[in-house]
Structure formats: structure tokens, C-alpha cells
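In: Dropping the sequence and predicted coords here.
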Amino acid sequence: MSETLRPDNVFSTNYKTYTHHVDPFFHAKETFLFEVLQEAAGRHASLKKLSIPDLNRERRTWMITRTRLEIDRYTIWPEDIHVQTWGQEPVKLFFTRGTKGCLADGSPLFTAISWWAVIDTLSGRPVRPQEINDRLGIPPVDNDHPRIDSSYNKRLFFADQDLIPLKEFTPSVRYEDTDSNHHVNNVAYVNWLMEALPDEFRNTYKMSWIDVSWLNQTYRHDTVRMLTGIFPGEGLDSPVPHLFHQLLRVEQDGSQTPLFIAETRWKHRAELVPAYCEQKTQPNISETAR
């Protein structure tokens, strides 16, 4: 893996799509894209002495609060994703990060904007984001460094919307879902979102857009519920399904705490993985491996 931090404060790296990153059709999993976003951000920060281990020595840590990701195409095993990521101007108390992925020929794969906070672990309060920007450095404002829109709308909850509920999913919080902050890693929530969906839907569609917010921390022995709802007229068999997702923690007194909400849009695999047109049936991995 090659990586470069350019003088204009843009970090470049690449990631190969390995077999453990793909679904039964050899197409990249949705969670793989979130792993790429997380790893690219971490590597960039580490080169500026702002990684989580670096910040822990200052009694601080990173916390992601929201990501909006638009997907143009999914990689196929074993294609490479070429990634560029950079810091952008703060929004209120949030540090913002833009990220783009493409193929080797420059064909776009995805565009993402993420909102982060650096938390003082003693007080629990956020650090002013301009301090982080000054240490990380951001690209100049010019035509060669366009910004990704970092404006955002207020989030609604499941009960606030006219949704058609799907079957509820109850994830098990595994040790492997936790990270160095000793709570559930942000990628695990997206994996639970995917697990809550019917197999046939996942065989037919891939996520094309997601706006996701992490609201509260989840811990190893929490009891959690994943709710999924369909916006009327945009169901599981529509050309562009439109779904809403919410994770709740069941407290000991029976109350429920929102942990995670996401809105997603989906497209048929053939629109997001061109090679799928040549491979219309689910591959038999055991046969392929012979």
C-alpha cells in the first residue's frame, strides 16, 4: 500500500478489495467502504500526530458523529480503491473531512463528507475544531481543491415519520465489534443495518447513498434493537428503495435510548456494479476456488 501526504494537505492512499471485503457476488460490501473511510482518516491523522494513540496521551480522543456517503460504483475483487482525503473548514463544533475514492483510471467510486469531534476525555467536552484544523492543515481554497458540501439538516427519528416498518432485528454485540475507545466501532452499526435487511433484497440491490448519525455510544453487553422502515411508495421492490434505520438501547428501566439513525437509498446491482451484467447468478465460491 502506497500513501502520500502532499504539501497541499491532501492525503492519498489505496486499498485492495480482498475476498473478506466482498459479498457472495464478489462485489465490495457496503461496510468495506466505511472501513476505507475510517482507515484513511486514521492514517492521515497519524502522519500529523493526531491519531487516537497520540490524542490519548493528551487525554483526548476522536469521535465520529455523522457521515454522508454517495456511491457511484462498487469495486469487484480484486480491484484497488484509490483514496484522497482532506480536512475542511469546521462546522460549529465539528471538524469536517472530505474523502473521494476512484479506480486506477480515475473513474469515480464514492464521495463522502464526515463530521468529527475531538473529545476531552476528562471533561467529556469537545475541543474547539479550529485547533485540530491548525494542526492537521487543510487544502487552500481554490479551483484545484473543491469542497464537499458540509451543510446538514436536522435529523428526524423513526416515530417522527410516516414509515412502513419491516421486521425488527436484534443484534448481538460481539467483542469484535468494539474498538480502542472500548465501545462499539462505527462500522459495526452499518453492518447491523445490513443484517436487518432480507437476503433477497440484498441480492438484488446495493446501497447508493447513506446519511448516518452516531448519537450515543454502545457497549459490549448492551441490549439493542434495530428498526427498519420504508418510506411510502419507495418500498423494497421499487426502482430506488428509500429506507430509514434506527438503533435503540433497551435500558434496565425499560426505556429506550436512540444510538444510531440512518437514511439510505438503493439501486439495482447492475447500476452500481457494471460487471454484474455479465454475472447474473450468484457465484458458487467453493467451485470458483477449485
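Out: Done, it's in.

In: From now on I want contacts and neighbour counts done on CA atoms only, so please keep to that.
Out: Fine.

In: so E70 sits in a helix?
Out: No. Counting by DSSP: H, G, I helix; E, B strand; the rest coil, E70 is not part of a helix but strand.

In: count of neighbours near it?
Out: If you count neighbours by other Cα atoms under 10 Å, E70 ends up with 19.

In: can you tell me which residues contact it?
Out: Contacts for E70 (Cα atoms under 8 Å, 6 or more residues apart in numbering) come out as F110, T111, A112, S208, W209, I210.

In: What separation is there between it and H268?
Out: Distance, E70 to H268, using Cα to Cα, to the nearest Å: 15 Å.

In: Same question for W214.
Out: With the distance defined as Cα to Cα, W214 ends up 27 Å from H268.

In: Dump the contacts of E70 into CSV; add distance to N186 and neighbour count as well.
Out: CSV is the format used below for the contacts of E70 (distance: Cα to Cα, whole Å; neighbours: other Cα atoms under 10 Å):
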residue, distance to N186, neighbour count
F110, 18, 20
T111, 18, 20
A112, 15, 24
S208, 19, 23
W209, 17, 20
I210, 14, 21
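
In: helices and strands around the helix or strand hosting Q88, which ones?
Out: Per DSSP states H and E, Q88 falls inside strand 80-91. Judged by 3 or more Cα pairs under 8 Å, 6 or more residues apart in numbering; DSSP states H and E, the packing partners of strand 80-91 are strand 11-16, helix 30-47, strand 94-102, helix 129-136.

In: for the ones you listed, which one ends up most surrounded?
Out: Looking across these with neighbours counted as mean count of other Cα atoms under 10 Å, the highest average goes to strand 94-102: a mean of 23.

In: For L227, state which of the contacts of E70 is nearest.
Out: Nearest to L227 among the contacts of E70: I210, at 15.9 Å, using Cα to Cα.

In: export the contacts of E70 to TSV and tack on secondary structure and distance to E58?
Out: Converted to TSV, the contacts of E70 look like this (DSSP: H, G, I helix; E, B strand; the rest coil; distance: Cα to Cα, whole Å):
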residue	secondary structure	distance to E58
F110	strand	34
T111	strand	32
A112	strand	29
S208	strand	38
W209	strand	36
I210	strand	33
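
In: mind listing the strands for the stretch 151-290 of the chain?
Out: Using DSSP state E, counting those that start in this stretch, the strands of the stretch 151-290 of the chain run over residues 164-165, 205-214, 224-230, 242-250, 256-268.

In: Next up, a structure to set beside the first:
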Amino acid sequence: MKDKVFKKTYQVSINSVNINKKLGLFGILGYLQDIATVHAEVMGFGLEDMIRDQSFWVLVRQKLRMTKFPAWNESVEIQTWSRPPEGMYAFREFEIFLDGEKVGDCSTVWMILDGVTRKVKKPDFPMERINPRTDYHLDYIAHKVEVRDNFEKVNTITVRNSDLDLNMHVNNTKYSQWILDSTPIKLHKTAKLNEFEINFMAETHLGDAIDIYRARNEEGEKSHDIVYKGVRHSDGKTCFLANLLAD
């Protein structure tokens, strides 16, 4: 029986740090994507396995919580596991450790799409193959981001070749990069990100123009509570919603 919890260590490279010499949002999401991909391969749910089944995984929702971001050259250990599926959804969770101290965690929600029809398929694999963790789970699950009514357009992104992954889809981490590119540099310098939550709502394709909108929440205890949405310019369809909490 394979271990339910899969672990991998990452040394924070110069390519993963931000202007504050810390591991940035785009970098940590890349690490999470990498370990999820590797673990899926180990468990028999990897790219080639899904291709043979004429299916593919799609990330539907993700929520990341961080208390501390590692610095350049520090090493982080990431642990990941599956939760038991519910209905049409599959769940993967992560915990992030720096020198043995937990500094973050992440909840992700996934669905399986038929590679031909693009319709949702139930993740009805044998439970022993899924090998979910049942002794422990995070105290939250990524949910729907609340839509606000005070959006203002702040940027337009055109999907480029470098945004695509090996499935010819826009890489999930790229959406966070679009958001970071639409955030004032002052916030990059002064704000500390605590939570990042994103809902993926529609596929985007090479050449699509995506209008980025921002809505701030002036109320509450958080210094920065911002919702972003990406809207495809050609048809007005919302492709993602994301919420950032920072102080």
C-alpha cells in the first residue's frame, strides 16, 4: 500500500522569489502544482493515465493560507494527500513546513472532464486506488468566491504561448500571475499576503483577451480584502474569480 501522505522538499530558488526576496504567490502555487502532479503519477492518476482513459483533471477551486513566506535559499517541505471524493468532486490538500514549523496550507477541489465531450465524469475509482487520508484533514474546503458589485477594470491580459501548459490549457498558476500583474507595485512592496482563493470558471485559450477587474472591500478588520475577476473580452464570460486577503 502506498503512503497516503506524499512529501517533497523544495529549495527556494532565485526564480521563485519576489521583490522582497521571499517565495512569492506564483512560486508557491508552482510548488503545489508540481507535488500534486508527481503524486498523481505515483498513484496512477497522472497525465498518461488520464489520456488512456480519455479524461483529464481540472482544478475548480483553490484556497491557500500562509502565515510566513520562506526566503530565498530556504528549504520548504510540502505534504499532500487526497480526501475522500464527494459526488462529482475530488479533493487534494497540502501543508507547507519551514524548519519543521507549519507556515501554510492549501485546499483544492477538482473535477474530471471527458476528453471528447468535455462533460463532467464522476471520480468513481476504487477507493484503494484513491487511497484517501481519513485520519486528518484541513479545517476548511475551498468554496465559491463571493461576487461584489463595485468592480473596476484595471488591466487587460492577452493569453500568450508561455501561458500554456503541456495540455495546451492555460496553466493554473498563470491566473495568479495575471492578478499580481494587475496589483499596484506599492502593495507588492508593503502588503503581506495571508490568503488567496480562486475559482476557475471557464477555459481560456491562446490569443484570448482577458479583462481584469478589481473590487476592494473597505470594511472589516483586514487591511486589504480584494476580489479580482477575469472576463473574456470576446463574449463577456467570467473565467475566474479570486479573493486576496493581506495586511
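Out: Yes, it's here. Because the structure is predicted, anything quoted here is derived from the model rather than measured.

In: re the thing from before, for the strands of the stretch 151-290 of structure 1, give me a markdown table that also has distance to C102 of structure 1.
Out: Formatted as a markdown table, the strands of the stretch 151-290 of structure 1 follow (distance: least, Cα to Cα, whole Å):
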| stretch | distance to C102 of structure 1 |
| --- | --- |
| strand 164-165 | 35 |
| strand 205-214 | 15 |
| strand 224-230 | 30 |
| strand 242-250 | 25 |
| strand 256-268 | 19 |
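
In: Out of those strands, which is closest to K29 of structure 1?
Out: Distance to K29 of structure 1, taken as Cα to Cα, is lowest for strand 205-214 among the strands of the stretch 151-290 of structure 1, at 8.7 Å.

In: if I pick the residue most central in space within structure 1, what's in contact with it?
Out: Structure 1 has F34 as the residue nearest its centroid, 3.6 Å off, counting by Cα atoms, centre = their mean. The contact partners of F34 of structure 1, taken as Cα under 8 Å, 6+ apart, are V187.

In: any idea what it aligns with in structure 2?
Out: Structural alignment (TM-score structural alignment) places F34 of structure 1 against L29 in structure 2.

In: now do P24 of structure 1
Out: That one, P24 of structure 1, aligns with I19 by TM-score structural alignment.

In: Now do the same contact list for the aligned residue in structure 1 for E74 of structure 2.
Out: In structure 1, the residue paired with E74 of structure 2 according to TM-score structural alignment is E79. Taking Cα under 8 Å, 6+ apart, we find E79 of structure 1 in contact with K16, T17, L103.

In: May I see those residues organised as JSON lines, with distance to A262 of structure 1 added?
Out: Formatted as JSON lines, the contacts of E79 of structure 1 follow (distance: Cα to Cα, whole Å):
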{"residue": "K16", "distance to A262 of structure 1": "27"}
{"residue": "T17", "distance to A262 of structure 1": "25"}
{"residue": "L103", "distance to A262 of structure 1": "27"}
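
In: from those residues, which single one is nearest T223 of structure 1?
Out: The closest of the contacts of E79 of structure 1 to T223 of structure 1 turns out to be T17 (Cα to Cα; 32.9 Å).

In: So H182 of structure 1 is in contact with Y219, correct?
Out: Yes. Under the criterion of Cα atoms under 8 Å, H182 of structure 1 makes contact with Y219 at 7.4 Å.

In: Show me which of those two is the more surrounded one.
Out: Y219 (18 against 13).

In: Looking at structure 1, name the residue matched to P184 of structure 2.
Out: Match for P184 of structure 2 (TM-score structural alignment): P198.

In: next one: D165 of structure 2
Out: When structure 1 is aligned by TM-score structural alignment, D165 of structure 2 is paired with D179.

In: Do I have it right that that match meets A188?
Out: No. Look at D179 of structure 1 against A188 with Cα under 8 Å: they stay out of range, at 10.1 Å.

In: more neighbours, these two?
Out: A188 (19 against 11).

In: tell me the contacts of the closest residue to that one other than its chain neighbours?
Out: Spatial nearest neighbour of A188 of structure 1, chain neighbours left out: D177 (5.7 Å); criterion: Cα to Cα, 6 or more residues apart in numbering. Counting by Cα under 8 Å, 6+ apart, D177 of structure 1 makes contact with V184, N185, A188.

In: try 10 Å
Out: Shown in contact with D177 of structure 1 (Cα atoms under 10 Å, 6 or more residues apart in numbering): H183, V184, N185, N186, V187, A188, Y189, N191, T218, Y219, R220.

In: Could you export those residues as CSV, including distance to L55 of structure 1?
Out: Shown next, in CSV, are the contacts of D177 of structure 1 (distance: Cα to Cα, whole Å):
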residue, distance to L55 of structure 1
H183, 17
V184, 19
N185, 17
N186, 19
V187, 21
A188, 23
Y189, 24
N191, 27
T218, 21
Y219, 21
R220, 23
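
In: Now list the buried members of those.
Out: Applying 16 or more other Cα atoms under 10 Å to these, the neighbour count classes V184, N185, N186, V187, A188, Y189, N191, T218, Y219 as buried.

In: For the fourth one, give its distance to T178 of structure 1.
Out: Going from V187 of structure 1 to T178 of structure 1 by Cα to Cα gives 10 Å.

In: now do the last one
Out: With distances taken as Cα to Cα, Y219 of structure 1 is found 8 Å from T178 of structure 1.

In: shared neighbours, the two?
Out: Common contact partners of Y219 of structure 1 and T178 (Cα under 10 Å, 6+ apart): V184, N185.

In: Grab the nearest non-local neighbour of S12 of structure 1.
Out: With Cα to Cα, 6+ apart as the criterion, S12 of structure 1 has its nearest non-adjacent residue at 4.5 Å, and that residue is Q84.

In: between the helices and strands packed on strand 80-91 of structure 1, which gets nearest to G229 of structure 1?
Out: G229 of structure 1 lies closest, by Cα to Cα, to one member of those: helix 30-47, at 18.9 Å.
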